[in-house]
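Novice: Mind folding the following:
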Amino acid sequence: MATILIKSATIVNENRQFVADVLIKDGLIDRIDPQIDTHADEVINAEGLYLFPGCIDDQVHFREPGLTYKADIHSESRAAVAGGITSFMEMPNTVPNTLTQELLQDKYDIASRNSLANYSFFMGASNDNLDQVLRTDTANVCGIKVFMGSSTGNMLVDNPQTLDNLFANSPMLIAVHCEDEATIKSNLNHYKQLLGDNIPVTLHPKIRSAEACYLSSSMAVDLAKKHNTRLHILHISTALETHLFDNTTPLKDKRITAEACVHHLWFTDADYETKGNLIKWNPAVKKESDRDAILQAVLDGRIDVIATDHAPHTIEEKAQPYLQAPSGGPLVQHALPAMLELYHHGKITLEQIAEKMAHNVATCFQIDRRGFIREGYWADLALVDLNNPWNVNKANILYKCGWSPFEGTTFRSRIAYTLVSGNIVYANGSLVEGETGKRLNFSR
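Specialist: The predicted structure is shown next:
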């Protein structure tokens, strides 16, 4: 592999900033010093740029296999690295659902050929595949995914005994989508009686309500406490849920952790008027007070990581009426720029962004030698120009679906370079294809 020397970068790492050179050999960070004078195959002048550990996105839906007209592992990993995301963990609600070890391996095989980013895939749980779940290898699979709320195919786990068995016997971290299905169905029936099929998207947060989220999240927390399960609750969307988590236990010792997503930190229910179904997610984007409470929980340590829940659909699917339009949207290319925009607005520090989008994900999932800028660690890095504004438009969107909820937004910060496992994969607006990412390993 080529040796790479990054000169005079402002490194953002482990709660501090400092200027240094970084030498990369054999895919690893070999040296970090104020001044490195040695030959390298490639030298990057990073003066004035900020060097972050590459972001690790613990929740994406790249749609392969079965839904590749919307997205695929190659297309979305390209978008991810253009956005400074160097590793991803992908969800099992593809077609077919990833409910057997053989189907799980199929996804790893596809990624090994086609992914520009490092990768891992969740094993899916259903009401009847506990035997398959228990065969999951803790050393090279990120976790078990449980939908305690509606999902594609056979992935809604709503049998109380099944949930109890999963939480009691899981060999590893369980990541959960928490929304109470009975509450959602009751809310939907209420609005159907009032409005028939002409329900506007503005009622989405009323249908997939805060109460539905809290009922399910609190149930998951109770199950985890009962069985001492390693639980990770995804995409917290309400102020109420933030009180389920503590910030007194060191992260490495926490048994229950939580994630916030970029869209819940950016949009509010007021944005449905202009964005419509483009910001229809499950769980729903809710009130401004919910958004602000989620950010506060991120800042004070009750919420541990920031991710995307990247889940693309075609623009034609999104243009359907509310009841037919699918939930989810593309985000990996714009997540880090969006969080850096919040930094420019004084809402979060650069150190906190590195912590929540890289360090803490690595710690939560016990990822081997990633998520930090340290000697001996894999060189997963994002070099950022904090003052190089650009406008999101169709000409620069890399998602296969071709659209973004951020279209028309001007971000002040731009990704200059992205390195994955020591390879430059994105440089000054251009993708550098040829090298694929690596399968994540876990120190468990």
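
Novice: CA atoms for contacts and neighbours, from now on please.
Specialist: Fine.

Novice: Remind me what the longest helix seen in the chain packs against, helices and strands.
Specialist: Criterion DSSP state H: the longest helix present in the chain is helix 210-227. In terms of contacts (3 or more C-alpha pairs under 8 Å, 6 or more residues apart in numbering; DSSP states H and E), helix 210-227 is packed against helix 160-169, strand 174-178, helix 181-195, strand 231-233.

Novice: repeat that with 7 Å
Specialist: Counting contacts by 3 or more C-alpha pairs under 7 Å, 6 or more residues apart in numbering; DSSP states H and E, helix 210-227 is packed against helix 160-169, strand 174-178.

Novice: To compare with the earlier structure, here is another sequence to fold:
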Amino acid sequence: MSIFIENGTIINEGLSFKGSLFVENGIICAITEDPSDFPQLRKRANEVIDASGMLILPGVIDDQVHFREPGAEYKGSIATESAAAVLGGVTSYMDMPNNNPPICSQELLARKFEKAAQDSLANYSFYIGASNDNISELLATDPHNVCGIKVFMGSSTGNMLVDNPETLEAIFSQVPVLIATHCEEESIILANTAAARERFGNEIPIAIHPQIRSREACIASTRKAIDLALKYSSRLHILHISTAEEVELLHKAREQSDRITGEVCVHHLWFSDCDYEQYGSLIKCNPAIKSSSDREALRQAARQGVISVVATDHAPHLLSEKETPYLQSPSGIPLVQHSLRAMLELSCKGVFTLTDVVRLMCHAPADCFKISHRGYLREGYFADITIVNPNKPSDATPAYRCGWTPFTRFSSTIVHTLVNGVPVVRNSQLTGLNSSLPLSFDD
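Specialist: Sure thing, here's the model as predicted:
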């Protein structure tokens, strides 16, 4: 299959220019600004896509999703959530291990890869989960095929808390791959929860969530992870940073080690604690959405490159679950279909430039995880391409199995998505084609 994408605005590697791409056999073969090249390339193509007035972007790489399979397929599955992903311009994802059963062994990890090979519409990789007693499984991880090890240093959905100091020392000193951490100090959260119960009984208001999953819990745990990474020169990636203080900790850590990076999620860039009144438990997540000043610190850190990656932590739950009282309502927001449009919306508001959006959502994930030949529009790279109409508004109609989203409408539309050179989304509709591959990682 060969495709010529012509007359679009290419956003790539800090540049924005009018150009065209020729894709053949899943690979980007030519990128040109020269109109004299167009007739020959157009003639060679099986299909021509007119991208006039549109943006041509590398496919988004989401380094943190929870597609709920195995064990909670009523909330979402690899098939349903990867379909939502490509509809949102996300061409690759890395899925978390807090499933049922937890993915804490090489055998269970292999089964997940097998399921994705059958069902996933986007390229994929999976984290293996750390526990207090599976260091031998972690040490068997193949760094060329597995994106990393997930360490829950604070409990969240699924019971995978790693709180044994000796285990943490062993993980940070021995494992051969990237360590991705959920940083919230469990003892602080438990004390805050007990205090809230004492004050409110079982009727804890949602606005108290950032006081229970508090900034102090995040700061203490992030400091612990950084100290361990600096001690052992570990490859640490701190997920969903949510406070200004963590930004400062990350900034200082990166001055000492280039092996420490951080991620911020779309919802922490979009919402603040002022939004709990409107959205209630729909935006309950771990770590909690915090103050507007924290949000501004996160935005600035992303603009400046202190925080490298923007992702989603896509975590679907049914509305019937989310709308229960605070203590019963699960944490998590479905986001993977809407993350790119949300970031483009922030770009329209002047929060980020278009080149910032592409750097944070495409280039940086590829660089942080050393993903082979993805994340950029380059000749010889896989043709993972997203084409956006920035001037055509679209509703936030969710394709998630859970059936809801906190968003309503955007000023842009995801028009086409190519995965390995195959149009899996054409004119904002799934085509029924599937060309996904497992991600591979360089040394």
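
Novice: ok, and what's touching the longest helix of the first structure?
Specialist: Contacts with helix 210-227 of the first structure, where a contact means C-alpha atoms under 7 Å, 6 or more residues apart in numbering, come from 148, 164, 167-168, 178-180, 183-184, 230-231, 238, 240-241, 244.

Novice: show me where the stretch 251-400 of the second structure has strands.
Specialist: Assigned by DSSP state E, counting those that start in this stretch, the stretch 251-400 of the second structure shows strands spanning 260-265, 309-311, 385-389, 394-395.

Novice: residue range for the longest helix of the first structure in the second structure?
Specialist: Under TM-score structural alignment, the counterpart of helix 210-227 of the first structure in the second structure spans residues 215-232.

Novice: Give me the mean distance between the matching stretch and the first structure.
Specialist: Compared with the first structure after the fit, stretch 215-232 of the second structure shows a mean deviation of 0.3 Å (mean C-alpha distance after the TM-score superposition for the first structure).

Novice: looking at the helices and strands packed on helix 210-227 of the first structure, which is buried most?
Specialist: Comparing those by mean neighbour count (mean count of other C-alpha atoms under 10 Å), strand 174-178 ranks first with a mean of 24.

Novice: Read off where that strand ends up in the second structure.
Specialist: Against the second structure, strand 174-178 of the first structure falls on residues 179-183 (TM-score structural alignment).

Novice: Touching that stretch from outside, list them.
Specialist: Identification of contacts with stretch 179-183 of the second structure by C-alpha under 7 Å, 6+ apart yields 148-154, 218, 221-222, 235-239.

Novice: Kindly report the same for stretch 436-443 of the second structure.
Specialist: Residues contacting stretch 436-443 of the second structure (C-alpha under 7 Å, 6+ apart): 120-125, 143-145, 369-372, 419-420.

Novice: Show the buried residues in those.
Specialist: Among these, those scoring as buried are 120-125, 143-145, 369-372, 419-420 (criterion: 16 or more other C-alpha atoms under 10 Å).

Novice: which residues of the first structure fall in helices?
Specialist: Here the first structure has its helices, by DSSP H, at 73-82, 101-114, 130-133, 160-169, 181-195, 204-207, 210-227, 262-266, 272-275, 288-300, 315-318, 335-344, 350-354, 360-365.

Novice: could the ones you listed go into JSON lines alongside distance to residue 282 of the first structure?
Specialist: Below are the helices of the first structure laid out as JSON lines (distance: least, C-alpha to C-alpha, whole Å):
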{"stretch": "helix 73-82", "distance to residue 282 of the first structure": "20"}
{"stretch": "helix 101-114", "distance to residue 282 of the first structure": "24"}
{"stretch": "helix 130-133", "distance to residue 282 of the first structure": "25"}
{"stretch": "helix 160-169", "distance to residue 282 of the first structure": "21"}
{"stretch": "helix 181-195", "distance to residue 282 of the first structure": "11"}
{"stretch": "helix 204-207", "distance to residue 282 of the first structure": "9"}
{"stretch": "helix 210-227", "distance to residue 282 of the first structure": "10"}
{"stretch": "helix 262-266", "distance to residue 282 of the first structure": "11"}
{"stretch": "helix 272-275", "distance to residue 282 of the first structure": "14"}
{"stretch": "helix 288-300", "distance to residue 282 of the first structure": "15"}
{"stretch": "helix 315-318", "distance to residue 282 of the first structure": "14"}
{"stretch": "helix 335-344", "distance to residue 282 of the first structure": "18"}
{"stretch": "helix 350-354", "distance to residue 282 of the first structure": "24"}
{"stretch": "helix 360-365", "distance to residue 282 of the first structure": "22"}
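
Novice: got the helices and strands packed on helix 210-227 of the first structure as CSV, with distance to residue 337 of the first structure columns?
Specialist: Formatted as CSV, those follow (distance: least, C-alpha to C-alpha, whole Å):
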stretch, distance to residue 337 of the first structure
helix 160-169, 36
strand 174-178, 25
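
Novice: Now do the same contact list for residue 75 of the first structure.
Specialist: With C-alpha under 7 Å, 6+ apart as the criterion, the residues that contact residue 75 of the first structure are 399-400.

Novice: per the alignment, it corresponds to what in the second structure?
Specialist: Using TM-score structural alignment, residue 75 of the first structure sits opposite residue 80 in the second structure.

Novice: rewinding a little: mean neighbour count, the helices of the first structure: which tops it?
Specialist: Comparing the helices of the first structure by mean neighbour count (mean count of other C-alpha under 10 Å), helix 73-82 ranks first with a mean of 26.

Novice: and the direction of that one versus that of strand 381-385, what angle?
Specialist: 50 degrees (axes from the mean of the first three to the mean of the last three C-alpha atoms, to 10 degrees).

Novice: Next, the mean deviation of helix 73-82 of the first structure compared to the second structure.
Specialist: With mean C-alpha distance after the TM-score superposition for the first structure, helix 73-82 of the first structure averages 0.4 Å from its match.

Novice: What is the corresponding segment of the first structure for stretch 330-349 of the second structure?
Specialist: Under the criterion TM-score structural alignment, stretch 330-349 of the second structure matches residues 326-345.

Novice: what do you get for stretch 136-156 of the second structure?
Specialist: Aligned by TM-score structural alignment, stretch 136-156 of the second structure corresponds to residues 131-151 of the first structure.

Novice: Same check on stretch 101-111 of the second structure?
Specialist: Using TM-score structural alignment, stretch 101-111 of the second structure corresponds to residues 96-106 of the first structure.

Novice: Give me the number of neighbouring residues for residue 324 of the first structure.
Specialist: Neighbours of residue 324 of the first structure under the rule other C-alpha atoms under 10 Å: 11.

Novice: cool, residue 208 of the second structure as well?
Specialist: Residues near residue 208 of the second structure, counting by other C-alpha under 10 Å: 17.
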